[in-house]
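Trainee: What would the 3D arrangement of this be:
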Amino acid sequence: MAEDLVITRDTSKKEQYQSIIPQIEALLYGETDFIANLANVAAALKEQFGWFWVGFYLVKQDELVLGPFQGPVACTRIKKGKGVCGASWAEAQTIIVPDVDEFPGHIACASASKSEIVLPLIVAGEVIGVLDVDSEVLNKFDETDEFYLEQVITILLNR
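Mentor: Predicted coordinates for the structure are as follows:
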């Protein structure tokens, strides 16, 4: 298990992902506890990219419930279809929001959040949770983030 991450911030976003993803694989290697792995993925992504908030919500009955995260306190429960996380769950697809104030029904857990990307965690055709990443900068996330964060989710779900 890796204990220290090698953080590279003076390179392109693509290169940063290409550096952190193998480290995440090493971090998760041999660990089968899902919650522990969620926690380490959130910490590794937050440390590498310095995003405002990064974490997971897990489906429990009829709502998303806050899971492991890094950042300020967050909304604890989100209904299906509500906000960006609930919409990602309901649609079973990634949602990139350049300006959260323009997203209909956005749930403002933190007023400093300006842009967001949410990716569903899908197992056997069912959404079991979402990865939620917020930035205090408008238009922070794009297809590069989607591509590489999907790889992170694949690694996570295959442990």
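
Trainee: can we go C-alpha only for contacts and neighbour counts from here?
Mentor: Fine.

Trainee: can you pull out the helices in this structure?
Mentor: Listed from the start of the chain, the chain has helices (DSSP state H) covering 13-28, 34-49, 83-91, 143-157.

Trainee: which of the residues in the third one are buried?
Mentor: Within helix 83-91, the residues scored as buried using 16 or more other Cα atoms under 10 Å are Gly83, Val84, Cys85, Gly86, Ala87, Ser88, Trp89.

Trainee: can you list these in a markdown table and add distance to Glu47?
Mentor: As requested, the buried residues of helix 83-91 are exported to a markdown table (distance: Cα to Cα, whole Å):
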| residue | distance to Glu47 |
| --- | --- |
| Gly83 | 26 |
| Val84 | 23 |
| Cys85 | 22 |
| Gly86 | 26 |
| Ala87 | 27 |
| Ser88 | 24 |
| Trp89 | 26 |
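
Trainee: that older thread, mind putting the helices of the chain into a markdown table with distance to Leu64?
Mentor: Written out in a markdown table, the entries for the helices of the chain read as follows (distance: least, Cα to Cα, whole Å):
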| stretch | distance to Leu64 |
| --- | --- |
| helix 13-28 | 24 |
| helix 34-49 | 15 |
| helix 83-91 | 7 |
| helix 143-157 | 17 |
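
Trainee: To check against the first, give me the structure of this:
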Amino acid sequence: MPFSFSSIKVSWSPPENPNGIITKYNVSWTWEGNKDHDITNDTTTSYTITDLTPCTNYSVTVTAATSKGYGPESKAATGTTDSKDPDPVTGVNVNNYTDNSTLLDVNWSEVQDVGNCDVTYKITWSPASNGDGSNTTTTTSLSYIITQLEAWTTY
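Mentor: Here you go, the predicted structure:
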């Protein structure tokens, strides 16, 4: 099943012993205890499930129908939707400590619309007068205290 961050393309083969002419297929999917489904009213053997959440594990089954009704569900196929690139970080604030001029407290707003993806923030700093010697760190929180800075230096 090919995945993107918001869709899954499902394809299947007709049952080996259909017990009649296949009139339609039912595609069902579940995620984290929730269930949704979409009934296709034709005999197409593929379907694209859309409007999914990034970084979410989905389980998909297909059921064939004849004029007598639906047969048993297929074995479930599972997979996880891809991650989505986050929007730019907003609401960045930098606060210095009056009692210690070698520290800066940086905080920002949480990025939105990333689904169930884990977000890691990258913080880079360097003296404003000199672009060389930049430092970088990462964090999953919404703030970071930069330490061991040179006093009375703009960053």
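
Trainee: what's the TM-score for these two chains?
Mentor: Put the two chains on top of each other and the TM-score (TM-score structural alignment, normalised by the length of the second structure) is 0.24; 61 aligned residues with a Cα RMSD of 4.5 Å.

Trainee: thinking again about what came up before, of all the helices of the first structure, which lies closest to Phe69 of the first structure?
Mentor: Counting by Cα to Cα, Phe69 of the first structure lies closest to helix 34-49 out of those; the figure is 5.6 Å.

Trainee: about what we covered before: out of the buried residues of helix 83-91 of the first structure, which comes closest to Ala39 of the first structure?
Mentor: Out of the buried residues of helix 83-91 of the first structure, the member with the shortest distance to Ala39 of the first structure (by Cα to Cα) is Cys85, at 18.1 Å.

Trainee: Can you tell me the closest non-neighbouring residue to that closest one?
Mentor: Residue nearest to Cys85 of the first structure in three dimensions, not counting chain neighbours: Val118, with 6.1 Å by Cα to Cα, 6 or more residues apart in numbering.

Trainee: right, and the one you found touches Val130 too?
Mentor: Yes: under the contact definition of Cα atoms under 8 Å, Val118 of the first structure touches Val130, with a separation of 6.5 Å.

Trainee: Now do the shared contacts for those two.
Mentor: Shared between the contact lists of Val118 of the first structure and Val130 (criterion: Cα atoms under 8 Å, 6 or more residues apart in numbering) are residues Cys85, Ser88.

Trainee: Thr139 of the second structure - how many residues pack around it?
Mentor: Thr139 of the second structure: 12 surrounding residues under other Cα atoms under 10 Å.

Trainee: Could you do Ile49 of the second structure as well?
Mentor: 18.

Trainee: And Thr63 of the second structure, by the same measure?
Mentor: For Thr63 of the second structure, the count of nearby residues is 18 (other Cα under 10 Å).

Trainee: give me the element it is part of.
Mentor: Following DSSP states H and E, the helix or strand that holds Thr63 of the second structure is strand 57-66.

Trainee: Identify each buried residue in that strand, please.
Mentor: For strand 57-66 of the second structure, a neighbour-count test (16+ other Cα under 10 Å) marks Tyr58, Ser59, Val60, Thr61, Val62, Thr63, Ala64, Ala65 as buried.

Trainee: Trp29 of the second structure: which of these is nearest?
Mentor: For the buried residues of strand 57-66 of the second structure, the minimum distance to Trp29 of the second structure (Cα to Cα) is 4.3 Å, reached by Val60.

Trainee: tally of neighbours for the nearest residue to the closest one once chain neighbours are set aside?
Mentor: Nearest non-adjacent residue to Val60 of the second structure, counting by Cα to Cα, 6+ apart: Trp29, 4.3 Å away. One way to gauge burial is a neighbour count; for Trp29 of the second structure, by other Cα under 10 Å, it gives 18.

Trainee: Report whether the expected contact of Trp29 of the second structure with Lys35 is present.
Mentor: Yes: look at Trp29 of the second structure against Lys35 with Cα under 8 Å: they come within range, at 6.1 Å.

Trainee: joint contacts of these two?
Mentor: Common neighbours of Trp29 of the second structure and Lys35 are not found (criterion: Cα under 8 Å, 6+ apart).

Trainee: Report the separation between Phe34 of the first structure and Asn40 of the first structure.
Mentor: Distance, Phe34 of the first structure to Asn40 of the first structure, by Cα to Cα, to the nearest Å: 10 Å.

Trainee: For the residue nearest to Cys85 of the first structure, give me its contacts.
Mentor: Shown in contact with Val118 of the first structure (Cα under 8 Å, 6+ apart): Val84, Cys85, Ser88, Thr94, Ile95, Ile96, Val130, Leu131, Asp132, Val133.
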